[in-house]
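# what follows is a predicted protein model with its sequence.
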Amino acid sequence: MSEHYLLNYVDCTEYKLPLDLQNIFGRKRETFLEIGFGSGEFILQKAIENPNADYLGVELSMISAKKLLKSISRNHVGNVRALLVDASFALRNILPKDSMSGVYMNFPCPWPKKRHSERRLNTVSFIEKIAKVLKKGGFFQLYSDSEEFVHEMFGEVGKTNCFDDPVLEVNPTVGVGTRYEKKWLDMSKEIFRMKCVRIKCEINGEEDVVRVSNLWIDDIDEKSLQKVDGKSFSKNEIFVKFMGLYRNMDRNTFLIETLTVDRDFSQRFYVNLSRRGNRWLIKLDSQARPFRTKAVKFALRVLSEKIAKKDPGGDQNH
């Protein structure tokens, strides 16, 4: 992406978490969140109509993020920031508690097939994450063309005890102005809107982000290192798999392709193993930009334990 477009992009791996919104926007204003901004029509229009408020958009698609960032630049809009990250992870770890005045979800995929049920966002767990970032009195608003999805969301909201009674409308007079909405209306499909307001409610959730430090070992066992390739390890809700092993010609540096999963959040990156004098350093590769999560920390620890030459006289890790 062009450096000019990146002015409105937030690389969350470069910031202390949770984000300091005043630092991100350069001012302190009411902040609203859109989960899954797609092509960005809705969040851009909201920002233009409300210049004294700030808007954050969370999206997984790089293509969608580029479209929004280009539109922001073309329209000279300064009160929108885009985050390219999983929404569930963002709600749990990146966005501050009690920070949002409103959260929007416009036409999320309902994932109707049973085999995709784990991808659905109309769950108590996900709704509680939304409640966590909302201020008391802040609203959650959902638009969808799927009646089943909205009714399920309606029921799950009631189970959280975090919101007042949701209001459900069919074909609301005020739409969201996105191309998806126009598409559904052109097909004479019904549109459903659900809106609710957060009431006083304590949301306690364990965060995944931790401090991850480099590790040192005195020497490596190359046979053990070879055996690690392709192996997986798990602990509680953490999963690690070493996907590939690459080395330089002098065998003083290795790269280990690594997959980690923290609950529902996965990352792929490289771990760098290099000789430094008489010892070996294990660290995240300089090109790696994963969030420093419990699974990432676990991956470094497991690797150090599995490949260290056994020394009966003491602990290899310092």
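Good, I have the coordinates.
# can we go C-alpha only for contacts and neighbour counts from here?
Noted.
# in the stretch 51-200 of the chain, which spans are helices?
62-74, 87-89, 124-133, 147-160, 179-186 (DSSP state H, counting those that start in this stretch).
# deepest-packed of those, please.
For these, the largest average neighbour count (mean count of other C-alpha atoms under 10 Å) is found in helix 124-133, namely a mean of 22.
# now do that helix against helix 147-160, angle only.
The directions of helix 124-133 and helix 147-160 differ by 60 degrees, with axes from the mean of the first three to the mean of the last three C-alpha atoms, to 10 degrees as the criterion.
# out of the helices of the stretch 51-200 of the chain, flag the one nearest Asp54.
Taking C-alpha to C-alpha as the criterion, helix 62-74 is the member of the helices of the stretch 51-200 of the chain that comes nearest to Asp54, at 13.1 Å.
# let's bring in a second model and compare:
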Amino acid sequence: MARPLSQQLLHYLVDWRDSPWPIDWESLFGRSAPLSLEIGFGNGAFLASQARSRPDRNHIGIELSWSAATRLFQRLEKAQVENARALLIDAEAALQHLFLPESLTEVFANHPCPWPKARHGERRLFASPFLDLLASRMRLGSRLTVVTDHAEYAQWLGEMLEGHPALTSCHPGIEAPEIPGRQPTKYQRKAMAEGIPIHYFEWTKQAEPEGLIVPAHRDQVDGSGSRDARTWHDSMPTISLRGDYDRKLLLADFQPLTLRETVDNIEIAVRLSGAFRREEPPMWLVECFVSEGKLRQEFAIMVIERKANELFLKLSGLGRPHPTFGVKLAIAGLGRVLMESDPKLTIVHENLGAEALATACKSEVPC
């Protein structure tokens, strides 16, 4: 009998927001096994089939669609397999933060969106920067398999693969004539029924890409594989301000603030969008949105009165963000807002770092 959706979610869906980065996949699966990744698992049929037919491997699927995830859960329940898990996150963000270099044994992408319009070209999967990141996460000798029925996308993909120094075709040409034993996906069967040619790409990693891309953030964990309560708390970004402020005026005239910065070639945008106040005991909550490349985090910052004439800024439990540079920048930006609104406030303690504070202060009003 299939478990209810709530239990399927707890079992199959990896809560990447509340997991240490990068994820310890061996601990998550409870065993050491080659790691297989499918980018965009769609209705889940291919991933479930792989998990069932290849029990010696741990299988991860990445998607953005919740409905796709529920279909995958149903298939995994029916197949009664324990070696497959799902991530609901952008593929680039997942590879950047959740996977160690040289951790993947194989990668699949079945009929990725071709984004045929010229203005959408930058959204295509497997552009050069993404291939660099993906190749850094693949082991030497690991295989990348991509299948598409879109001719123009296939031509473009062939050019991207052929131009990458770490990847080599497994066949004499750029494309494979077919992949023996491969189970066609829903989209592939539809295309074949309409007489549309299918393009197969099987490429392997034969060299290390220049400038190995490492995870942007690493959490400290305890022996159980969970966030260590002490080190995780110590790593949470905070700032303390002191001064003779007027409680009634604090954030009363709050205006949305946007900060932008580029760090290590990653574009960062921070948006402080709204402020809310609780009367007793006094507390303020500020809504935040942070994007760092393809990583998106929505959360709230708390402003509380810690002692006389002292304000303490910290992350609330909403959104469970990881303390990336963008999150630190959001707290620094809110600190700037408070100090600009009341010049008597000054920083007495912070663990955000000089770069976050300096970036937040890039405005006409000094902080």
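Noted; the coordinates are in hand. All values reported here derive from a predicted model rather than from experimental measurement.
# would you turn the helices of the stretch 51-200 of the first structure into TSV with distance to Leu21 of the first structure?
Compiled in TSV, the helices of the stretch 51-200 of the first structure are given as follows (distance: least, C-alpha to C-alpha, whole Å):
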stretch	distance to Leu21 of the first structure
helix 62-74	19
helix 87-89	17
helix 124-133	12
helix 147-160	27
helix 179-186	29
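# nearest to Ile238 of the first structure, of these?
Among the helices of the stretch 51-200 of the first structure, helix 87-89 comes nearest to Ile238 of the first structure, with 14.1 Å by C-alpha to C-alpha.
# the second structure: matching residues for that closest one?
The alignment of helix 87-89 of the first structure onto the second structure (TM-score structural alignment) covers residues 91-93.
# average distance between the matching stretch and the first structure?
Following the fit onto the first structure, the mean deviation recorded for stretch 91-93 of the second structure is 0.5 Å by mean C-alpha distance after the TM-score superposition for the first structure.
# to Val103 of the first structure, which of the helices of the stretch 51-200 of the first structure lies closest?
helix 124-133 (7.4 Å).
# what comes into contact with that closest one?
The contact list for helix 124-133 of the first structure, computed with C-alpha atoms under 8 Å, 6 or more residues apart in numbering, reads 88, 91-92, 95-100, 103, 121, 140, 156-157, 159-160, 162-163, 198, 202-204.
# do stretch 160-180 of the second structure as well
Where contact means C-alpha under 8 Å, 6+ apart, the residues beyond stretch 160-180 of the second structure that reach it are 126-128, 131-132, 135, 158, 199-209.
# what do you get for stretch 269-289 of the second structure?
Contacts to stretch 269-289 of the second structure, defined as C-alpha under 8 Å, 6+ apart, come from residues 251, 254-261, 290-292, 296-305, 326, 329-330, 334.
# in strands only, show me these.
Applying DSSP state E to the contacts of stretch 269-289 of the second structure, the entries found in strands are 257-261, 290-292, 296-305.
# which among these end up buried?
Judged by neighbour count, with 16 or more other C-alpha atoms under 10 Å as the criterion, the buried members of those are 259-261, 290-292, 296-297, 299-305.
# the first structure: which residue goes with Trp216 of the second structure?
Wrong residue type there; residue 216 of the second structure is Ala, not Trp. The criterion is TM-score structural alignment: under it, Ala216 of the second structure has Asp208 as its aligned partner in the first structure.
# from Glu181 of the first structure, how far off is that match?
Summarising the geometry, the distance separating Asp208 of the first structure from Glu181 of the first structure, computed by C-alpha to C-alpha, to the nearest Å, is 35 Å.
# ranges for the strands of the first structure?
In chain order, the first structure shows strands spanning 31-35, 54-59, 80-84, 100-106, 134-144, 167-170, 192-197, 215-217, 232-235, 238-247, 253-262, 265-276, 279-284, with DSSP E as the criterion.
# list the buried ones in the second one?
Think strand 54-59 of the first structure. Residues of strand 54-59 of the first structure classed as buried: 54-59 (neighbour count, 16+ other C-alpha under 10 Å).
# what's the burial count for the closest residue to Arg279 of the first structure other than its chain neighbours?
For Arg279 of the first structure, ignoring the flanking residues on the chain, the nearest one in space by C-alpha to C-alpha, 6 or more residues apart in numbering is Asp218 at 4.6 Å. For Asp218 of the first structure, the number of neighbouring residues by other C-alpha atoms under 10 Å comes to 19.
# quick one: map Asp218 of the first structure onto the second structure.
In the second structure, the residue paired with Asp218 of the first structure according to TM-score structural alignment is Arg242.
# so who does that match touch?
With contacts taken as C-alpha under 8 Å, 6+ apart, Arg242 of the second structure has the following neighbours: 309-311, 344-348.
# ok, these in the first structure: which stay?
Counting by both residues aligned by TM-score structural alignment, their matches' C-alpha atoms under 8 Å, the first structure reproduces these contacts from the contacts of Arg242 of the second structure: 310-311, 348.
# buried subset of these?
Using 16+ other C-alpha under 10 Å as the burial test, those include 310-311 as buried.
# dump the kept ones among the contacts of Arg242 of the second structure to a markdown table, plus distance to Ala84 of the second structure.
As requested, these are arranged in a markdown table below (distance: C-alpha to C-alpha, whole Å):
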| residue | distance to Ala84 of the second structure |
| --- | --- |
| Glu310 | 49 |
| Leu311 | 46 |
| Val348 | 48 |
